[in-house]
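Participant: Quick one, what's the 3D model for this:
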Amino acid sequence: MLEWPSHESQTRVFWRSCTRAPPHRRRCLSDSSGDPAVPPRHDPLAALRQVSFLLYTSSRGLSVVGLTSLNAVIAWQVYEISGSALNLGLLGLAQFIPALSVSLIGGATADTYNRRNIILIAQCVPLTCASILCVATLGDWVRLELIYGLVLFIGMANAFEAPARAALLPAIVRPETFANAVTVSSTIQSFCAVSGPALAGGIIALAGVGAGFLAYICFALSSMLVLSFLKVRAANSGGGKVSLAMVREGIRFVRSQQVILGAMSLDMFAVVFGGATALLPVYASDILEVGPAGYGILQGSFYGGAFLTSLFLVFRPAIDRTGRALLIAVALFSIATIAFGLSRDFYLSLAIYVVIGALDRVSVVMRQTTIQLATPDELRGRVSAVNQSFIGASNQIGAMESGFVAALTSATFAVVSGGAAALAVTGLIRTRLPLLYNYRVSTAVGSMRQPVTSIAAVPPQEQPASSSP
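Facilitator: This next block holds a predicted model:
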């Protein structure tokens, strides 16, 4: 197996190049003018110049293509079998239960053991479940009960994989390129996610649901192969084993940091009320009447808008007022959701869903950058797990809420009322959490270089990071 330079050796080489070069050639921390007072020139490809990041993000991209296609195939199959929006909501319930119950344990595991190995082991679970569903579909003995049971296991595996992946990224890139790595990773993820749902819709239309499961199996195996070449060290938890005390420490840290808690809460409630993804099969089949191909295009348009926005964020300097940007993006996301719910024209709906995907990506990048920069490495797995619990709760409860409300009223009422509720929640958080609105990334960048061994070393946030508008 190939041996790649470790993160520590890369960092040592970088700083030697900075300190040993003649003064007129020291450009590591300044722009090409050589003046240290001038901010460094923005390099949109800084993260991609590191081999470890290339392996990480290539594996992640293959995984995202596979998982987004798998989710689309499963949702279509459930609606095809049952014809019920309520059963689509139950899919969210099947994924939310394990995310809520074991995600915090997954975070503590990521802070204790080798994060790459955790990801590889976790990926074996959806691979096995997709294989079973493929055989059951081709053999014509698939049932809703089987789908829900396997989806539950997929959700449980994701509760371990997600915090490990999130906590792994800061450990494989140089600290000064981390903010760029978050945006670049998000961009590549969005690009890969564009093809997943569209690919699923095309495969279903041409070869059936069983072929969609076969496609996921190929992507999952490729992702695991690429990730196996990444060399990382085990997390340094200091305890050697997962414990309940570790879980409690992570929760206490999140509760003590109002900006982190506010960012997580805003995203959770906005998606719970404002998400329309769970009802896309209903819109594609019954309202817009565009069939499986149109369903795949609608799914892909969301990720297309997300990708274009991520690309824009990569090539522009980092946003400092991430809290304000997050609030504005979520408010516009809510308004666009209302417009999508009211639309009856496929092309208008497609354009609106592109905008929804773009605004969602702004929210994701702002939230991820804020949370990761504000968290010491010793706690990243557990904080990522708490964040994953919020994300899982928003996505899955949102799917349940949409399905239940649509079953009681209509799909249109579910989407429109949800967007209005998300807009109201955004206004409430803006009013009640001024710390989030006033947050600046520049006040917290230094925390990445300050290792913390106890939550007591990080003071709770009691005053706004900045009172200026």
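Participant: Only C-alpha atoms from now on, for both contacts and neighbour counts.
Facilitator: Noted.
Participant: The most centrally placed residue in the chain: which element?
Facilitator: Of all residues in the chain, the one closest to the mean position by CA atoms, centre = their mean is Val364, 6.8 Å from it. Per DSSP states H and E, Val364 falls inside helix 346-373.
Participant: Which SSE is immediately downstream of that helix?
Facilitator: Defined by DSSP H and E, the subsequent element after helix 346-373 is helix 380-408.
Participant: Only the buried residues of that following helix, if you could.
Facilitator: For helix 380-408, burial by neighbour count (16 or more other CA atoms under 10 Å) applies to 380-407.
Participant: so how far is that helix off the chain centroid?
Facilitator: From the chain centre to the centre of helix 380-408 is a distance of 12 Å (CA atoms, centre = their mean, to the nearest Å).
Participant: now the angle from it to helix 346-373?
Facilitator: 150 degrees (axes from the mean of the first three to the mean of the last three CA atoms, to 10 degrees).
Participant: which strands and helices sit next to helix 380-408?
Facilitator: Helix 380-408 sits against helix 85-110, helix 144-172, helix 244-256, helix 258-274, helix 411-432, with contacts defined as 3 or more CA pairs under 8 Å, 6 or more residues apart in numbering; DSSP states H and E.
Participant: Buried residues in the second one, which are they?
Facilitator: Think helix 144-172. Applying 16+ other CA under 10 Å to helix 144-172 flags 147-148, 150-172 as buried.
Participant: for the first one, same thing?
Facilitator: When neighbours are counted by 16+ other CA under 10 Å, the buried residues of helix 85-110 are found to be 85-100, 102-110.
Participant: that older thread, any chance of the helices and strands packed on helix 380-408 in TSV, plus distance to Ile287?
Facilitator: Shown next, in TSV, are the helices and strands packed on helix 380-408 (distance: least, CA to CA, whole Å):
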stretch	distance to Ile287
helix 85-110	13
helix 144-172	24
helix 244-256	42
helix 258-274	19
helix 411-432	9
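Participant: Show me the one of these that comes nearest Val65.
Facilitator: When the helices and strands packed on helix 380-408 are compared by CA to CA, helix 144-172 sits nearest Val65, at 15.2 Å.
Participant: what element comes up after the closest one heading to the C-terminus?
Facilitator: helix 178-207.
Participant: can I assume Gln461 is in contact with Arg255?
Facilitator: No: in this structure Gln461 lies outside contact range of Arg255 using CA atoms under 8 Å: 9.6 Å.
Participant: Look up the closest residue to Ala193, ignoring the ones flanking it.
Facilitator: Leaving aside its chain neighbours, Ala193 sits nearest to Val65 (5.2 Å; criterion: CA to CA, 6 or more residues apart in numbering).
Participant: and this one, so I can compare the two:
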Amino acid sequence: MSITRTLIDVRPLRTSPVFRRLLIGRTVSVLGSFMTMVTVMYQVWEMTHSTVWTGAVGLAQALPMIVFGLFAGSWADRGDRRRIFLYATVGQAAVSLLLAVQGFTGHVPVAGVLALVAAQSCCSAVAGPAAGVFVPRLLPKEQVAAGLALQQVTGQAMMLVGPALGGILLGRAGIGTCYLVDALSFGLSFYGAFGLPALPPAGEPSRAGLHGVLNGLRFLAGHRAIRGALVTDLAATVLSMPTSLFPLVNAERFGGGPRTLGLFLSVLAVGGIAASALSGTITRLGRPGPVMLCGAGLWGGALAAFGLVRDPWAGLVLLALAGAGDAVSVISRSTIVQTHTPDALLGRVTAAEQIVGQAGPHLGNLRGGVVAGWTSGTTALVSGGLLCLFAVLWVGARTPELRGGSVPGPSAGTMPLEPADVPVPDGP
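Facilitator: The predicted structure is shown next:
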């Protein structure tokens, strides 16, 4: 096999200047967002010295996604997705500027900081569903998986670099400057999307309010492949998310040193970057269903094994494998969602995917902490990994559309939709 077919497929960068600009803008914006994540945690801790308040940061980020996400997806399926994304990007930049102002002045109480975090999360809840149509509308269907892999590898790289860069900037320039850099990063994201053509839904627009949301949920419940993809992601995050357990396991088994803990937190991203960089074979394969199931199974199996090892180096290898499995699973899941959802429903389905991706890890960390409190860190890790494996096997056994190869489904934008009668491609 040629080495060029193993490396990440860069055809979208060569063939689509618009996608290239979007990717650059998205990458810089994600970098700024991870810097802000570290800055918010640092500021809230310095203001309160309370783990309850630092935990509330995650709640302020997740709740708007859960509460408003599907309604934002319905809005994206009624209007010009480009314009909606630009409005949301301006909103995100404005909130970051307000965070910068309070960071320089220091006169806002902690509840005010969390309110600003929640406001920015509301803007993200709107931007995500609108941006969810960009890749399948800009790229040929055979390049969609490659485009998603490019987004994945750049996002993972920024997850690795952003917190470290944020920490350095915090130490040298202060809280306000970090927020200001994030606000400026949205300028590139705005520029990347500004040159897009109008992107109204291809098909019958969504109905307003709850009716549109329910139509989207009806489609999700009836399309077995997409439903199975989202259930698989929920199983991987809710049942086996490990990060809340790392401090306990590090203290129990590896001496509690901060260096080891830092490596545990970083090596998941390293594994994800490596897998994404070598994703050319799987994105060209055209079989996202089996690849997703294998990736999620690798995630669960590697974490279960990590719960048993005593050697820190073996643990790092297993966490890198888990990160690789997660990256492969995410790329394949997004490919299933974006290539087999009608364009007129893609905003709502992308919103559901975004909610799963936001809420799942928070619930998973909560589950891990509760189980570890009742038993031990080892039990929480091993049981979570095994439960994830069983769930993946169950989804695969119940969903032949996933395990059979390429997932059948309608081409985006080709299926006319009646507002009160959403098609159910696969049956219940």
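Participant: TM value for the aligned chains?
Facilitator: TM-score for the superposed chains, counting by TM-score structural alignment, normalised by the length of the second structure: 0.82, backed by 418 aligned residues with a CA RMSD of 3.6 Å.
Participant: so what corresponds to the residue nearest to the centre of the first structure in the second structure?
Facilitator: Aligning on TM-score structural alignment places Val364 of the first structure opposite Val330 in the second structure.
Participant: Check Ile251 of the first structure too.
Facilitator: Matched by TM-score structural alignment, Ile251 of the first structure corresponds to Leu217 in the second structure.
Participant: what about the longest helix seen in the second structure, how far off from the first structure?
Facilitator: Longest helix of the second structure, by residue count under DSSP state H: helix 17-48. Between helix 17-48 of the second structure and the corresponding residues of the first structure, superposition yields a mean separation of 2.5 Å, by mean CA distance after the TM-score superposition for the first structure.
Participant: cool, and stretch 348-367 of the second structure?
Facilitator: Stretch 348-367 of the second structure sits 2.3 Å off on average (mean CA distance after the TM-score superposition for the first structure).
Participant: what residues does that stretch touch?
Facilitator: Stretch 348-367 of the second structure has contacts (CA atoms under 8 Å, 6 or more residues apart in numbering) with 58, 62, 65-66, 69-74, 76-77, 125, 128-129, 132, 213, 216, 220, 230, 233-234, 237-245, 337-338, 341.
Participant: What of stretch 221-237 of the second structure?
Facilitator: By CA under 8 Å, 6+ apart, the residues outside stretch 221-237 of the second structure that reach it are 220, 289, 292-293, 296, 299-300, 330, 333, 336-337, 340, 353, 356-357, 360-361, 363-364, 387-388, 391-392, 395, 399, 401-402, 407, 424-428.
Participant: try 6 Å this time
Facilitator: Outside stretch 221-237 of the second structure, the residues that touch it by CA atoms under 6 Å, 6 or more residues apart in numbering are 220, 333, 337, 360-361, 364, 388, 401-402, 424-428.
Participant: buried set for stretch 397-411 of the second structure?
Facilitator: Counting neighbours by 16+ other CA under 10 Å, stretch 397-411 of the second structure gives Thr399, Pro400, Glu401, Leu402, Arg403, Val407, Gly409 as buried.
Participant: er, stretch 277-285 of the first structure I mean
Facilitator: In stretch 277-285 of the first structure, counting by 16+ other CA under 10 Å, buried: Thr277, Ala278, Leu279, Leu280, Pro281, Val282, Tyr283, Ala284.
Participant: State the distance from Pro136 of the second structure to Gly297 of the second structure.
Facilitator: 27 Å (CA to CA, to the nearest Å).
Participant: what does Gly280 of the second structure give?
Facilitator: Gly280 of the second structure is 20 Å from Gly297 of the second structure, by CA to CA.
Participant: more crowded one of these two?
Facilitator: The neighbour comparison of Gly280 of the second structure against Gly297 (other CA atoms under 10 Å) goes to Gly297, with 26 against 21.
Participant: ok, now which ones touch the more buried one?
Facilitator: Leu389.
Participant: do the one 4 residues further on as well
Facilitator: The neighbourhood of Gly301 of the second structure, defined by CA under 6 Å, 6+ apart, consists of Gly385.
Participant: Now check the second structure for the residue matching Leu150 of the first structure.
Facilitator: Under the alignment by TM-score structural alignment, Leu150 of the first structure pairs with Leu116 in the second structure.
Participant: what separates that match from Val40 of the second structure, distance-wise?
Facilitator: Taken as CA to CA, the span from Leu116 of the second structure to Val40 of the second structure is 10 Å.
Participant: Same check on Arg398 of the second structure?
Facilitator: For Arg398 of the second structure relative to Val40 of the second structure (CA to CA), the value is 42 Å.
Participant: before we move on, what about Leu86 of the second structure?
Facilitator: 24 Å.
Participant: Gly187 of the second structure now?
Facilitator: Counting by CA to CA, the gap from Gly187 of the second structure to Val40 of the second structure is 21 Å.
Participant: Those two: who's more crowded?
Facilitator: The neighbour comparison of Gly187 of the second structure against Val40 (other CA under 10 Å) goes to Val40, with 22 against 16.
Participant: Quick one: map the more buried one onto the first structure.
Facilitator: By TM-score structural alignment, Val40 of the second structure lines up with Ile74.
Participant: Leaving out chain neighbours, which residue sits closest to its match?
Facilitator: Ile147 (7.8 Å).
Participant: With Leu86 of the second structure instead?
Facilitator: Of all residues not flanking Leu86 of the second structure in the chain, Phe190 sits nearest, at 6.1 Å (CA to CA, 6+ apart).
Participant: number of nearby residues for the equivalent of the one you found over in the first structure?
Facilitator: Matched to the first structure by TM-score structural alignment, Phe190 of the second structure sits across from Met224. Using other CA under 10 Å, Met224 of the first structure has 20 neighbouring residues.
Participant: what helices or strands is the helix holding Val364 of the first structure leaning on?
Facilitator: With contacts defined as 3 or more CA pairs under 6 Å, 6 or more residues apart in numbering; DSSP states H and E, the packing partners of helix 346-373 of the first structure are helix 291-315, helix 322-342.
Participant: Which positions in the longest one come out as buried?
Facilitator: This means helix 291-315 of the first structure. Across helix 291-315 of the first structure, burial judged by 16+ other CA under 10 Å covers 291-311, 313-314.
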